[in-house]
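> Model the structure of this input:
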Amino acid sequence: MANLSRRSILTATGALGLLAATPAQARDKALRETTKRTISPAGTTLETVGTPVGSTGFRRLAAGPGWPLVVRADLVEPSGGRDDRRTALTAFVQLTDMHVIDAQSPARVEYLHPFIGSAHRPQETLGTQGAAALVRRVNALRGPYTGNAFDFVLSTGDNTDNHETVELEWFLTILNGGTVIPNTGDPARFEGVQNSRSALYWNPGDAVADMYKDKGFPLMPELLANAIKPFTSPGLNRPWYSVFGNHDDSVQGTFPSGVPLIDAIYTGSHKIEGFSSTADAEKLARAMKTSPLKAVELLLGFSGPIRTVTRDARRKPFTSKEYVAAHRDPRNTGPGPVGHGFGPANAAGRDLYYTFQVAPGVAGIGMDTTNRAGLADGSMGDGQLKWIERTLKAGSSRYYDSKGNLVRASAADTLFILFSHHTSTSMGNLLPDPTNLLEPRRDGAALVALLNRFPNVVAWVNGHSHRNRITAHRGATPEQGFWEINTASHIDYPQHARIIELTDNADGTLSIFTTLVEADAPYEAAYDDASQPGLASLYRQISLNDLHMDPGLLGSAVDHNTELVLTKPF
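Okay, the predicted model is just below:
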């Protein structure tokens, strides 16, 4: 160790060891050392992070210090000097849980938010503007550690909130570029719960008392009128891919799709804005978490205050087949590729998984972990699991069989990165898939066990939890380990996306650098700011103050800006 330079020691141990000093000193020192290891941290959370101001009332955000790099050696110990040796293999961006939302739809259950916080969010009317601001941010960045332009962007599901045709149209326009009119129903006015005058919701344009104003939410008289005005998204300047999430498949991401009576609610003129019985609301909320068929029964019989709204055929729910068709429509190609991952084999809408080339020597696998039977959590059909196994075998010169025996093959080695909506711990929904009732369903543990057999699997990137969390999955040997990278949503605070860079350290190890980014919007905006950046700023600020905001979604330092080291498999 005496022969190592100070920089080599810091490179080997990372910024985490510096945190033993007083918090402010350790942070500043760690940030300085982190900056030395980057090419450019500008525009990322390595440079600055939105920081809440105050602890009570309606809190504002201000620019705070960035988050330093944390080196994680869970799978293998890093060696010094690797910054000077590393070669970039790929750099890309993960978006996840955009939840592009028609906040005025009759087919929503906002009235359940006291029991299921995600049923309604006070910021949701501004989601399209927030998503466009995230696109602007991504377009302005490169990999902070490699300096590489991004090879692609991938959105890991729940791209829409309630699988409405108009939500899908907005999502595709935001990512491809164009004008978005974030309004349905009456073209001249807002018809959602936030001008209902119900105490259940924040009524920003009305002095009526409500449960949000009781917690300090202010009046914003022009907010709803500004929220439905047209704006232009620049569109991504890199190729992008998409995977399917439970909210892209079913009503509120929970009820099974294709129930005619529920589908008719979407394009109808009656919107329930409250509940007649607290007990009935609690019962429906409970069923949404445990029993999709019971939830359908309760929803169809639910009663509460009803508002007449303007019918809109664009609210029609899309099917998985229509989801693929929209992505493959030439009008939605944008920066490419055609279909954004979905090819002719996916056209029927049942098998929504695919593989694609990430970069030379690196391949991606887009998975489908949504269970068409309903409920929020997912699983995987046995056919898809076997297809993944075949795909990994085809790109592996050696792997381990299910009994742990090493198998040598003749195929050239390829590194694999997998993408899905659900996480390894949220794939326990083994209800039979109504589109293939006889096919067994496989859980997250089965997928982890499969991936641990292949040393050239380096990462599994996913969403669904709305939480920043990075997990090391150790294998029977050091080379069989891989990293699971889970990123917070872009609807709930802290509204992150993640840059991921894969490098070869030329010492028998690989590094995955993960860097969180925020949308390109000021941390503070005037309440009457009608500009697109101003509305995106309010979107983030309101999400901070949501009554159901979960601070745990932020994750900890080991889930933020990291270097994840693993053994190079060949």
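
> from here on, contacts and neighbour counts on C-alpha atoms
Will do.

> Just the helices from this protein, written as ranges.
Applying DSSP state H to the chain gives helices spanning 6-13, 23-37, 82-85, 127-139, 165-176, 223-227, 260-266, 278-290, 292-300, 320-328, 382-394, 444-451, 532-545.

> The structure of the following sequence is requested for comparison with the preceding one:
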Amino acid sequence: MRRIALLAAAGLLASPAAALAEPAGKSTLQETIRVQGGYGKGPYHPLERGGGERYTVRTTLAPAGRARARARRSLAFFGQLTDPQIADEMSPARVELLDPAGGAVSASWRPQEALGTHVFDATIRNVNRNRVSPVKQGDGKRARLGFAITTGDLPDNTQRNETQWMVSVLEGGRVDPFSGKPLTATNSCPGATPEQIAQMNDDVANRRYTGVQDYSGYPSAGADRQAGFWDPDVAPRGGAYASFPRYPGLMDRAQQPFTAEGLRMPWYSSRGNHDGLVQGNASASSPIFQAIVRGCLKIYPTQAFDPALLIGRSGDEALAAIGNPAFVGRLLSGAGRTPPDPDRAFVSKPEYKQLQGTGDRRHGFGFTAKDELTASRGTALYYSFSPRRGLRFVSLDTVAEGGGSEGNVDDPQYRWLVKTLRTAARRDELVIVYSHHTLETTTNRTPDEEAGCDNPQGAGCDGDPRRSTPLHLGLSGRASIRDLLLANPHVIAYVNGHTHRNAVKAFKRGRSGFWQVNTASHVDFPQQSRTLELLDNRDGTLSLFGTILDTAAPIAEPPPGPAAAFSDTQLSSLARTLAANDPQTRPVTSGDGPGRKSDRNVELLIRDPR
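You can find the predicted model right below:
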């Protein structure tokens, strides 16, 4: 009784109302989830139920006719999934020791990252349960969800096993989020003692977690370095995670296989920087990362490296520092051990496409034009398709192969986009473009050729023999993506992710324009997805409804205590609460993951260009 009273006093037990709240089958029109005490404020807070949010009608691009609801008909109803960043949290190629520096490197580690596959499954489960449109057509009928688009950063570290996990969650069936294989002659750990080999094999047999969320893995680093991370088994070492509760056994529980429901509709992919670059920043062709990713040496926080040295540095500067061979050599000399795994290998662009499988035209990549595939030596991953007559979806690949978290569009892809939009206009098709980066974050001036190799089958390589320059950026330069989209009135929307926050913005020129719709991630709070429905109001305007969905996990996280018996649903609930309390979540999301009310449930009016 004393333990329960203490937990209640600390605010760690959910209220009865929150405990009964169940987002599954609901959208945020019916109920929302909020942080008790306020998002990003103070010590660890549980979550609670909030009221629903009506649609905000936005008329920057067209007026809202009074009779539109009585005449409208649905043209397309689809879902958007973005930025789950499913992480192999035990991978030697991760650079978690940078994370305490904050700022540009504050996404190097997250307290909830081991639960990424469970969160993604809970996201998909609620998309499946919201397949009937919340918007009535003029005849009283409601459309059914036809398909979903993914706007990048599905794996976190461009690894094969992470990519396989994300496909398994999307397709449904058994998902095994554990990494590490028994040591053999072909999966060895050079220099390991017999005792270390026996320990690693025992860890694999018992599916034990090895990583920065186990302080015993790096005891010599000292409490000051450990304080930059959260080990749910023991009392926090102080610092930013001092108020986090204990969940003994959580990290081992997170490694257990589970059955994913799978998305019950077709889905179409686009790549993000984490799909193609090491932790979303560095080329996977880097000899340093190639040398360690499948091996057994795990770089832990250490007194040899003070993350404070990187405060104020950009992500590129931080990775350049840790990419120095001599520096990495010093870190590796004191590294810990984790079971090696050949499935951690980095994936090339052709392999990334292959791992998507053959369904739904290779989940969009099968629509890539044959002449683009030929000219790019099979590396082009941009395409367009028409889900119904009069409507065209265009997927862009905005990953900068030369490195850097922000995006760009190389010149061959830009020229293809020009032709695609002209053809759509000639056919009088409405166009929705989607990609990973927003226009504001399509700012990368690094040519693809700086990836360091030109093998089309090589991970991290620029296999396209065509020159990438001149590069095309989102908002600047003579031939920006914004200007191209504005020059084509049939483009009505640009849908993306990357910033991990809900944001909707109108771009306008004269009487034409388009809406940029940016949706929060599945990894950081609020862990949301969005459905989008395009309707013809039959009065010379179109309406694009965006509806925010929370995951299907209950709002109330499990109370502190042993985690071995937690259900998969409880893991998803806990992940949401951890994400809401991550002290670095606000810098990662440019200040505010949930965004403004007018960025969430929206009706976006636009003139019909047809």
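
> Now the terminal residues of stretch 434-446 of the first structure, how far apart.
Taking C-alpha to C-alpha, to the nearest Å, stretch 434-446 of the first structure runs 21 Å from one end to the other.

> next one: stretch 305-314 of the second structure
Terminal-residue distance, stretch 305-314 of the second structure (C-alpha to C-alpha): 17 Å.

> Identify the residue of the first structure aligned to Ser529 of the second structure.
Mapped onto the first structure by TM-score structural alignment, Ser529 of the second structure lines up with Ala497.

> residue contacts, its match?
Ala497 of the first structure makes contact with Val93, Gln94, Leu95, Thr96, Thr487, Ala488, Ser489, His490, Leu516, Val517, Glu518, according to C-alpha atoms under 8 Å, 6 or more residues apart in numbering.

> what's the answer for Glu164 of the first structure, then?
Taking C-alpha under 8 Å, 6+ apart, one finds Asp102, Arg314, Arg315, Lys316, Pro317, Phe318 in contact with Glu164 of the first structure.

> Now intersect these with the strands, please.
Here DSSP state E is the test, and the contacts of Glu164 of the first structure give no hits in strands at all.

> Would you map the strands across the stretch 51-200 of the second structure?
Ranges of strands within the stretch 51-200 of the second structure are 56-61, 73-81, 147-150, 173-175, based on DSSP state E, counting those that start in this stretch.

> which helices and strands does the third one pack with?
So that's strand 147-150 of the second structure. For strand 147-150 of the second structure, the packing partners by 3 or more C-alpha pairs under 8 Å, 6 or more residues apart in numbering; DSSP states H and E come out as strand 73-81, strand 267-268.

> Out of those strands, which gets nearest to Gln279 of the second structure?
Between Gln279 of the second structure and those, the tightest spacing by C-alpha to C-alpha is seen for strand 73-81, at 19.5 Å.

> In the first structure, which residue range corresponds to that closest one?
Counting by TM-score structural alignment, strand 73-81 of the second structure corresponds to 87-95 in the first structure.

> So the residue most central in space within the second structure versus Pro301 of the second structure, what's the distance?
Closest to where the C-alpha atoms of the second structure average out (C-alpha atoms, centre = their mean) is Asp83, at 1.2 Å. Going from Asp83 of the second structure to Pro301 of the second structure by C-alpha to C-alpha gives 26 Å.

> and if you look at Tyr215 of the second structure?
10 Å.

> Gly336 of the second structure too?
10 Å.

> can you check Gly172 of the second structure too?
36 Å.

> just Gly180 of the second structure next, same as before
Taken as C-alpha to C-alpha, the span from Gly180 of the second structure to Pro301 of the second structure is 21 Å.

> Please pull up the equivalent of Thr438 of the second structure in the first structure.
So Thr438 of the second structure corresponds to Thr423, using TM-score structural alignment.

> Next up, the contacts around the nearest residue to that match once chain neighbours are set aside.
Nearest residue to Thr423 of the first structure, sequence neighbours excluded (C-alpha to C-alpha, 6 or more residues apart in numbering): Asn462, at 5.9 Å. For Asn462 of the first structure, the contacting residues are Thr96, Thr156, Phe419, Ser420, His421, His422, Thr423, Glu484, Ile485, Asn486, Thr487, by C-alpha under 8 Å, 6+ apart.
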